[in-house]
Structure formats: C-alpha cells, structure tokens
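Q: Sequence and computational prediction follow.
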Amino acid sequence: MSTPGTRGRPSGLVIGSLVAISFGTVFVMVNSGGLPAPWPLVVRIAGLLVAVLLLVGVFRVARQAPPAAQGPEAAGFMDRRYWIVVALEAVALFGGLAVINNVFDRPEVSVAWVAVVVGVHFFGLAAVWRMPRYHWLGAVMTALGLAGFLTYALGGDAAAVALVSGVGCGAALFATVALALRDTTRRTA
C-alpha cells in the first residue's frame, strides 16, 4: 500500500476490490433468499447494481490513477504471513461449521460464524498488509456475526440471522471498496 500523502493508487487496490466485490455479492445473493417476497429479488437486484457500480469505479480508478511506488512490504498474496492468516481462517471456518452443524445442530447460525471468522481474519490482514481500513472492516464484520448469534438467541429465525450477518457483511464489503475508491480518487486528483 502506498504511504499516506503519496500519489497513485495503493498496491492491491484493484485485486482487493475485485475480491471484496465478489465476496460481497455472494454474501448478498446467498443470504437474502429467506426473506419474504418480494425482498429477496429487491435485495439481490440492489446488490448486483451496487456491485456493477463498484466495478465501474474500480476500472475507472485503475485506468486513471497510476500505481503508487511499492515498498518492500507489498508482497501481497506471496507473503508467507498472508498464507498463515488464510490457513488459520480455513481451520476456524470449517472446524467451527462442523461443530455448529454436526454437534449443536444449529445450521441457522452458520452464516454468523462465517461472518465472525472472516471478520477476525481481516485483523490479521490489516497487520500483514499495513492496511488500517481492514481493522474497521474486521470490527464491523465480527460485530455483524455476533449480532447474528444474538438475533438467533433472541428468537430470530435463519432468515433474520442471514440478513444481519450475511447481507450485512456484503454491505460492509461494498462500503469498504467504495471508501477505498473515494480515498484513492481524492488522493490522485
């Protein structure tokens, strides 16, 4: 990532944004299906529209803002620490889902667990890639996951948990991309 005050787009902005838009879209599409009609269609169309607008923004920024000079910390996906974070995330994700689904028989909260694990993994990525914004994204996604567990504990059904933890995380990913694009556009203007 470029240092504050430098011109150019941060290293990893394009690929990171594409990953976030993809996963945000999946969160929205998969987790809006349990809502009463017509809301699944409305939420999915809105999610797709936001994803398309963000993609246009990413490609516009990629075309207009040259990449900033990269320092030695810009190893990205080749950094061993990144793969450690991803490995820990996979173990926590699949191990926790096995317990939730097979031991506790509570598949209704699976998406809440996914949100917590993905949220926590952003704290690791924030440290590895020196991206403070990921601390905020991690905090929001973790909170949305915990809110999903609380929703279920207070009597909410699977659709309510999916809305809070799933669609909410999709919106958080979309918002993070939008903020990164806004900041890059301001910095390079």
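A: Looks like it came in fine.

Q: For the rest of this, base every contact and every neighbour count on C-alpha atoms.
A: Noted.

Q: Which neighbouring elements make contact with the helix or strand hosting Ala175?
A: Counting by DSSP states H and E, the element that carries Ala175 is helix 168-188. Counting contacts by 3 or more CA pairs under 8 Å, 6 or more residues apart in numbering; DSSP states H and E, helix 168-188 packs against helix 13-31, helix 39-64, helix 133-153.

Q: can I get those in TSV with distance to Leu88 and mean neighbour count?
A: Formatted as TSV, the helices and strands packed on helix 168-188 follow (distance: least, CA to CA, whole Å; neighbours: other CA atoms under 10 Å):
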stretch	distance to Leu88	mean neighbour count
helix 13-31	19	20
helix 39-64	28	16
helix 133-153	15	21
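
Q: Use this one as the comparison:
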Amino acid sequence: MLFVAINANEPLPSLAGTLLRVAAVLALMFVIFVYMTAGRMIKTGAVPQGGPAGGPMFGKAYLVIVGVEVVLLFGGLPVLGALGVPEQVNVAWIAFVVGAHFVALAPVWKAPSMLVPGVIPTVLGIAGFVMAGTSALAWVPFVSGVLSGITLLGASAVLSWTQLAELRRVAAA
C-alpha cells in the first residue's frame, strides 16, 4: 500500500493518483479482514492450527534473507545518492530489493507462488533503472513504485482469499 500511496503522484493526473490510493487502502483493508477472519477461525478451533510443511516459516534462512534485504535497502540508498543517481530511482532500488527478497524466500518457504510478487517488482525495479537514463525519468515512481505496489497488494489479496477458502473447506469437512 505504501508503494502506491507514496508514488501515485505526477505525472499521473491527480484523480488517477487519488483513485489508486483509495484502491490500495481498500485492498489492504481486505487483506487485513481476511487475515483477522482466518485468525478467528483458528483461535476458536474451527480449524486446526498448523505450520508450513517445510519447517519453521521464520527460521534462520528467513532471518538471513531479511537481514540481507535490510542491508541492501539502507545501504543502497545512500550509495545511489553518492553516485548522483536521480532521487526518482530510489523506488526502483526498493522495488528491486523487495522483489528479490520474495524470490529468495520462495524456495525457503517451498512456495512457488511467491515468485509472482518477487519477479514482477524485481523486473519493475530494473525497468526503473533503465528509464532513469531516458526522458521517462518522471514515470519511474509509477512503474517501479505504483505497479510494484499493485502487484504486491494483488498477490496478497489473492493468496489471502485462497487461504481463507481453504480454511473454510477444512472447517466444513
């Protein structure tokens, strides 16, 4: 949601930016609602509580990947600034790193579906870097930021909904 909220600015028309922000907030609210509904189902015993078949979701591999992500995010931005890269490219770097972290987590979590919210922002981040050297620099926040945000929110909404549907199926069985 933050990708969209922060980056849905000019050169987008004001109305388009506002509509994108409203849609992003609604998508986030949907994901939170589904998460809370699933949590209630587990808490009340309607479905059994369980973890991923592949082991702990937040084990050592996860911590290493997130640690590398934090170092790249907070270390990379000052490097870009020192190199004189236009500020609009910061969001391209963030999209690239966030996407790459999902790609790295996909095999750790044994979740190939994580590749969608991983590969797309990674590619959109690369596209932002390419655009930085063109007359399309002003569109980098939209391409790398807004489109990455839409991808992440969309993937979260679809995954949340399918997991809730599975919980409901298990509860009905």
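A: All right, it came through fine. As the structure is a prediction and not an experimental result, all values here were calculated from the model.

Q: what's the TM-score here?
A: With the length set by TM-score structural alignment, normalised by the length of structure 2, the two chains reach a TM-score of 0.81; 163 aligned residues with a CA RMSD of 2.1 Å.

Q: How far away from the center of its chain is the helix holding Ala175 of structure 1?
A: Helix 168-188 of structure 1 sits 11 Å away from the centroid of its parent chain (CA atoms, centre = their mean, to the nearest Å).

Q: Please point out which parts of it sit buried.
A: 168-178, 180-181, 184-185, 188 (16 or more other CA atoms under 10 Å).

Q: that older thread, nearest to Pro72 of structure 1, out of the helices and strands packed on helix 168-188 of structure 1?
A: Proximity to Pro72 of structure 1 (CA to CA) singles out helix 13-31 among those, at 16.6 Å.

Q: neighbouring contacts of the closest one?
A: Contact with helix 13-31 of structure 1 is made by 43-44, 47-48, 51, 54-55, 58-59, 62, 159, 162-163, 166-174, 177, 180, as judged by CA atoms under 8 Å, 6 or more residues apart in numbering.

Q: who are the neighbours in contact with the residue nearest in space to the middle of structure 2?
A: The centre of structure 2 sits closest to Leu152, judged by CA atoms, centre = their mean, with a distance of 3.6 Å. The contact partners of Leu152 of structure 2, by CA under 8 Å, 6+ apart, come to Pro117.

Q: Trace it over to structure 1, please.
A: Counting by TM-score structural alignment, Leu152 of structure 2 corresponds to Leu173 in structure 1.

Q: Equivalent analysis for Ser113 of structure 2, please.
A: Across the alignment, which pairs residues by TM-score structural alignment, Ser113 of structure 2 is matched by Arg133 of structure 1.

Q: Surely its match is in contact with Leu125?
A: No: when contacts are counted by CA atoms under 8 Å, Arg133 of structure 1 is not listed as touching Leu125 (10.2 Å).

Q: tally of neighbours for the residue mapped onto Lys60 of structure 2 from structure 1?
A: Taking TM-score structural alignment, the alignment pairs Lys60 of structure 2 with Arg80 from structure 1. Applying other CA atoms under 10 Å, we find 12 residues neighbouring Arg80 of structure 1.

Q: Number of residues surrounding Ile137 of structure 2?
A: Let me fix one detail, which is that residue 137 of structure 2 is Leu and not Ile. Leu137 of structure 2 has 17 nearby residues by other CA under 10 Å.

Q: Could I get the contacting residues of the aligned partner of it in structure 1?
A: Matched by TM-score structural alignment, Leu137 of structure 2 corresponds to Asp157 in structure 1. Asp157 of structure 1 sits next to Glu108, Thr151 when contact means CA under 8 Å, 6+ apart.

Q: Give me the distance between Asp157 of structure 1 and Leu125 of structure 1.
A: Asp157 of structure 1 sits 32 Å away from Leu125 of structure 1, going by CA to CA, to the nearest Å.

Q: From the chain's centroid, how far away is stretch 180-189 of structure 1?
A: 20 Å.

Q: Contacts for the one helix or strand Val86 of structure 1 maps to, please.
A: According to DSSP H and E, Val86 of structure 1 maps onto helix 80-98. Residues from elsewhere that reach helix 80-98 of structure 1 (CA under 8 Å, 6+ apart): Gly76, Phe77, Ser110, Trp113, Val114, Val117, Val118, His121, Gly124, Leu125, Val128.
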